[in-house]
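Engineer: using only what follows, build the 3D model:
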Amino acid sequence: MNERIYRVLEFNKIIEQLTHQAATELGKDLCSQLKPSIDLNEVKETQHETDEASQVLRLNKTIPLGGIFDIRASIKRSVIGGILNADECLDVANTLYGGRQVKSFVEKLEEELPILKELVQRIFPLRDLETNIKSCIDDHGHMMDSASVKLRSIRSSIKTYESRLRDKLDNYTKTKSNMLSDAIITIRNDRYVLPVKQEYRGSIGGIVHDQSASGATLFMEPKTVVDLNNQLQESRANEKQEIERILRELSEYIASNETYIYENITVLAKIDFMFARAKLGKQMKAAMPSVNDRGIIKMQQARHPLIPLDEVVANDVELGETYTSIVITGPNTGGKTVTLKMIGLCTLMAQSGLQVPAFDGCEMSIFHNVFADIGDEQSIEQNLSTFSSHMTNIVNIIQQVNHKSLVLFDELGAGTDPQEGAALAMSILDEVVSRDARVIATTHYPELKAYGYNREQVVNASVEFDVETLQPTYRLLIGVPGRSNAFDISHRLGLNDSVIRHAKSLIGVDSKSVENMIASLEQSRKLAESDYQEAHQILLESEQLKQDIEKEWKQFKQKREELYKKAEEKANKALQKAREEATSIVDEIRNMKTQANIKEHEWIEAKKMLDDAKPNLSSKQPREDKSSSEPETELHPGDEIKLLSVNQKGSILEKVTDHEYLVQVGIMKVKVKRSDLQLVSKQRQINDKPLATVKGSNYHVRTELDLRGERFEEAILKVEKYIDDALLAGYPRVSIIHGKGTGALRKGVQELAKKHPSISTYRNGEAGEGGSGVTVLEFR
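Structural biologist: Reported below is the predicted structural model:
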């Protein structure tokens, strides 16, 4: 990748923002070295790494990266035999502790995070080394008395000598205070001394270590304390030697674990790097792009990453599938250059493993080179004009461009004669397009407004300008070339109408035709947008009305079921009471059967008739009694009926006479009179419409619903409506395409499926169905 492109597209500013997100010097070092990759698998891997870290951030959990230091230089010095100081040893211990904390944090996460969990397995907890260092050095970097028995003994003797010295010198301050400039004990050259007046030098006696600036005061060590001071200095020298010995042992211990420590800090640096990328993505409200090597770019509501969220205007961008080049026209300060830089910068970010500021479902391509000719690069030192500077850069681009290149031209052909510049611009575009590169160019030339209409791989675009407010809207309009607003703007600013009319008469017929065509396209677009908004509002209202009706219908059915249940319970109680009374009467009569000479089988038959007297009540609807005056409904073959004499359901096979039918009941075919038949349901009419058509409408339903690029709330509403339509169409299963992205949309769809009463199961798509980017729903 050309290093110059990082400066032109301001990729270095992205790196600065990324570096600020890192928590450790190790991570900051990796961030500062970040460069776009041209390897598709490597880019996919880094994007998945960033996405895993983003999942942790979405859980509002903070990875503990505090207390981790860049100890690489210390480790290297210990390996070559150097002795680390106490602070360096403490940094090693703290880094080992930080690594253990990170490992524990990731292992406790319940989410599927294969990359992070594989990384922390490489962290080796060197507890013995960490404990040894912490047992010798305190949190402030001081060697503790407990570091060794010898050190404890030496420091005890030092305290004893210091105490005895102070006692002796205190005696001087009390008994000979008149000989002292001040009754205090001080230190010179690491030895305890007294401030003695010059005239009493002989009276005190001893060694002079220093004197005041005036010479009136001498700092003397009395003879009586010289031996004690010597013993104190010797103990301090022993202390220093013992501390050095302990630090040498710790340094050797650290050097012996060099491999494990280096592996730990390498993993910690990578984890910090991953989370820095994720934090930057969260700050930009960015999404993970899917990556391809076919030159296809698709971004919905993409934003320039360096413009504040409350100021930037989002735009939809597509390139590389239907067309390979976009020519953008429009006024100055209208946002053409910003759009150009946004596409180039998002490309570099995606290839660097960074998320891009766009909606979920965005798609970016891997380019081996991104070229840009943007801005005025006039060089006074090289004596080049603006045109010459641009042309020198363009020549270099054309020499290197191929089908793996993304080329960005800003004001192509500017800086020279307009007619020649326009012709040169079209020729350059033709050359670059012919090499199958992906091209985005901006221009002022009216000749290029019709360029896209004559080339299959090129599409026109423009940045919108509001003539009423005389302000650009910064919206990118794909398929509509920009038109000149000079006359409209001049009129709004008060220029005389006669001057404007005269100016219009001076422009050519072709220019007028092009401007009229563009004006017509803009008007058609605005009408289409207005109609879309109105239709969308009606759709929302209809969906709300449908939901209200379904809710009331559900409540009605529930109430009806409750009433049926109460009626059946009441009838059952009445029948049970009547049956008990009848049974009691039959039992009494039976006791008298010997007098009445009634046979046993007659009593059994009477008992059976009593049992059969209970009607068959349905929980769905009460059985209707046929009125003798009600006319009999004519039955047809295929109608479902109930044979009243045997209380069995069957179907009509054919009509024998006006009052007799041939019916199928189970495996039997019998002729039955019409009076013994009750109609259950008429034969269902065959729907001649295709399965993809919702019954009762002309609305066709596909077997899949594509939600990529949709906002979460709108997507869920669409899924609810689509499920209703698919159920009406009679589909056994459908597919919901939501893309992989952050996984939020997939989770929302599957939560909805879990609660929907008409969905039996749901699953992720198979390898040939779209994988985890698709959810397949099975209906009951």
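Engineer: contacts and neighbour counts: CA atoms only from here.
Structural biologist: OK.
Engineer: what element comes up after the helix ranked longest in the chain heading to the C-terminus?
Structural biologist: Using DSSP state H to define each element, the chain has its longest helix at helix 509-590. Using DSSP states H and E, the helix or strand that follows helix 509-590 in sequence is helix 593-596.
Engineer: next, the second sequence, to be compared with the first:
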Amino acid sequence: YVIPLKADFKGRIPGIVHDQSASGATVFIEPISTVALNNRWRELQLEEEREVQRILAGLSNLVAEEGEFIKRTVEALAELDLAFAKAKYAEEIEGVEPKLVAFRKVAGGLHPGSSIQLIKARHPLLDPATVVPVDVHLDDDYFIIVITGPNTGGKTVSLKTVGLLSLMAQCGLAIPAAEGSALSIFSDIYADIGDEQSIEQSLSTFSAHITNVINILGQAEERSLVLLDDLGAGTAPGEGSAIARALLSHLLRRRITTFIATHYPELKFYAHTTPGVENACVEFDLETLSPTYELSIGLPGRSNAFAIARRLGLSPEIVSQAEGLVSPESLETEGLLAEIKQAHREALASQEAAEAARRQVENLERELRQELADIERTRREILSTAREEAKQKLEEVRVELRKIRAGLGLAAVSQEWVAQAEDRLASLEPKPIEPVVQPRFMPQKPLRLGDTVWVAGLQATGEITELTGDEAEVQVGSFRIRAAVGDLELRSRAAQPEVRERAVSVPRVASPGLELNLLGQTVEEVLPRLDKYLNDAYLAGLPQVRIIHGKGTGALRRAVRDFVASHPLVASWRP
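Structural biologist: You can find the predicted model right below:
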């Protein structure tokens, strides 16, 4: 510690001068009396620093001993953080998981086997609430798409959407598209999009595009994806169109999947007449003079210059004169394009209406099936309750009859009267519940061998083992039954087709009664009879039965109980 002191008074306090101010008017003196204290304070500071260094070194050694485990933990946390980030981003863009498909072999040898199926795809950087989704797809007939249409119509955005979504899918990200979208895994994705003119490098727009295209052609191969915007632009239209067609032919020969945006009408004709190449266009609304941003594959874009000029108020005389300067073939082509687009639009509307009607019918059929099932379940519950009540009443009457019989002894007339009463009671035995005949619905999809179906008559599921015309044989548990195809409801498809087996139809049987008396019989005699009784009771629709085996040595009781406990048609049993 020092004391600031005017230079004129520095001799009044004995001490060590450590510094002075810039003007020299003030000096900083350490008094002699504090030198020892300052030295001790400094020593303690150094000791503190050494202790801190010792503690930190010890902690560092402890951390180093667990370094490998800490490294693995950090890597695992990084993977978890990435997974959560992907999930959060997918939620923000309302994305779906795309299906990644391998390159496939296509008949003909020209197609590289790439697949792009984007349904309602959106550019990931545009507002999901306002962006117009596009459908992009490749099929076995083409792998190069030429997109035409007006400026600001969405051509470049469509190219960027295809490229970005392909990269996102290959990075393991969800893509902003609808379910069912699928993409191939491209080895490389190249793009020449935007104006790359440079004053420093003395590059014009045309030069910049050609330089990028040259670099792309030097690296691209069959499993690459190439995106080219305004191919051949920036120079004379005739020469630019010729270069664009030559580049398209080169990419076609090399079997490279390519998307191109252009204004050249010659490329429309090229795409229409060249196998492996397909036209596409972005739509334009002449009423509002604004693009709709919708992409239509299979139709070339129209030139709307004359229509736009009329809508904006250009003199009809000037527009008519301009149309006269265009060849009649071009005007006729534009008219045919307009008619084709209108027919295409009407066909799509009809298809959507038919699909909506089909979905409505399916929903109605599903609701009717559910209502019928509910009605049948309620009916069975009511009848089961009534049968239980009737059985209780009959049992009470039987108990009373047994008491009367015991009191009458051997009186012949009375015994005859009791027998008649018992016969009368037997005629009042509740009948099995007859199932309601369900109306026949055509199955939603054709049934196949091995399919799991719902058998409404048995209220059970089974597996189809044979199909003959309008009838099917269904395996339900250990039984096979025959039923009309319209009475079966598909629940799940078979993984593999099953081998056909010989049909064994089960005939309907009459009710075997609610009670089986096995008293006085051996185990060998009882088991076949008991199995047939249970089968007949199940086919007759009896909800429960009673089996009398007696006590005796216990062998028959044990055999009956073991057999009932393991029988597939017995849901539960009690002694």
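Engineer: work out the TM-score between the chains.
Structural biologist: The TM-score (TM-score structural alignment, normalised by the length of the second structure) is 0.66; 457 aligned residues with a Cα RMSD of 4.3 Å.
Engineer: rewinding a little: so what's the gap between the longest helix of the first structure and the chain middle?
Structural biologist: 36 Å (Cα atoms, centre = their mean, to the nearest Å).
Engineer: swap in stretch 22-30 of the second structure?
Structural biologist: Relative to its chain's centre, stretch 22-30 of the second structure lies at 81 Å (Cα atoms, centre = their mean).
Engineer: report the buried residues of that stretch.
Structural biologist: For stretch 22-30 of the second structure, the neighbour count (16 or more other Cα atoms under 10 Å) marks Thr26, Val27, Phe28, Ile29, Glu30 as buried.
Engineer: and the residue lying closest to the third one once chain neighbours are set aside, how many neighbours does it have?
Structural biologist: On the basis of Cα to Cα, 6 or more residues apart in numbering, the spatially nearest residue to Phe28 of the second structure that is not a chain neighbour turns out to be Pro4, at 4.5 Å. Residues contacting Pro4 of the second structure under the criterion other Cα atoms under 10 Å number 15.
Engineer: ranges for the helices of the stretch 1-150 of the second structure?
Structural biologist: Assignment of helices within the stretch 1-150 of the second structure using DSSP state H, counting those that start in this stretch yields the ranges 32-65, 67-93.
Engineer: for Arg402 of the second structure, which of these is the nearest?
Structural biologist: The closest of these to Arg402 of the second structure is helix 67-93. By Cα to Cα, the value is 75.7 Å.
Engineer: the closest one vs the first structure, mean deviation?
Structural biologist: Here the mean offset of helix 67-93 of the second structure against the first structure after fitting is 4.0 Å, by mean Cα distance after the TM-score superposition for the first structure.
Engineer: reformat the helices of the stretch 1-150 of the second structure as TSV; add mean neighbour count and distance to Arg387 of the second structure.
Structural biologist: Shown next, in TSV, are the helices of the stretch 1-150 of the second structure (neighbours: other Cα atoms under 10 Å; distance: least, Cα to Cα, whole Å):
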stretch	mean neighbour count	distance to Arg387 of the second structure
helix 32-65	12	78
helix 67-93	13	56
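Engineer: let's have these in a markdown table, adding distance to Ile193 of the second structure.
Structural biologist: Formatted as a markdown table, the helices of the stretch 1-150 of the second structure follow (distance: least, Cα to Cα, whole Å):
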| stretch | distance to Ile193 of the second structure |
| --- | --- |
| helix 32-65 | 50 |
| helix 67-93 | 24 |
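Engineer: and Glu466 of the second structure, that's in a strand?
Structural biologist: Yes. Per DSSP: H, G, I helix; E, B strand; the rest coil, Glu466 of the second structure lies within a strand segment.
Engineer: enumerate every residue touching the nearest residue to it once chain neighbours are set aside.
Structural biologist: Distance criterion Cα to Cα, 6+ apart; nearest residue to Glu466 of the second structure, sequence neighbours excluded, is Glu473 at 5.0 Å. The contact partners of Glu473 of the second structure, by Cα atoms under 8 Å, 6 or more residues apart in numbering, come to Ile464, Thr465, Glu466, Leu467, Arg480, Ile481, Arg482, Ala483, Ala503, Ser505.
Engineer: hang on, the earlier thing: filter the buried residues of stretch 22-30 of the second structure down to the ones in strands?
Structural biologist: Thr26, Val27, Phe28, Ile29, Glu30 (DSSP state E).
Engineer: surely the fourth one and Ile16 touch.
Structural biologist: Yes. Using Cα atoms under 8 Å, Ile29 of the second structure and Ile16 qualify as a contacting pair, with a distance of 5.4 Å.
Engineer: and Pro291 of the second structure, what's its match in the first structure?
Structural biologist: Using TM-score structural alignment as the criterion, Pro291 of the second structure maps onto Pro472 of the first structure.
Engineer: and its match, which of the three is it?
Structural biologist: What three-state DSSP gives for Pro472 of the first structure is strand.
Engineer: quick check: chain neighbours aside, which residue is closest to it?
Structural biologist: Phe465 (4.2 Å).
Engineer: mind checking how far the one you found is from Asn332 of the first structure?
Structural biologist: Relative to Asn332 of the first structure, Phe465 of the first structure is positioned 10 Å away (Cα to Cα, to the nearest Å).
Engineer: for Val463 of the first structure, same thing?
Structural biologist: For Val463 of the first structure relative to Asn332 of the first structure (Cα to Cα), the value is 10 Å.
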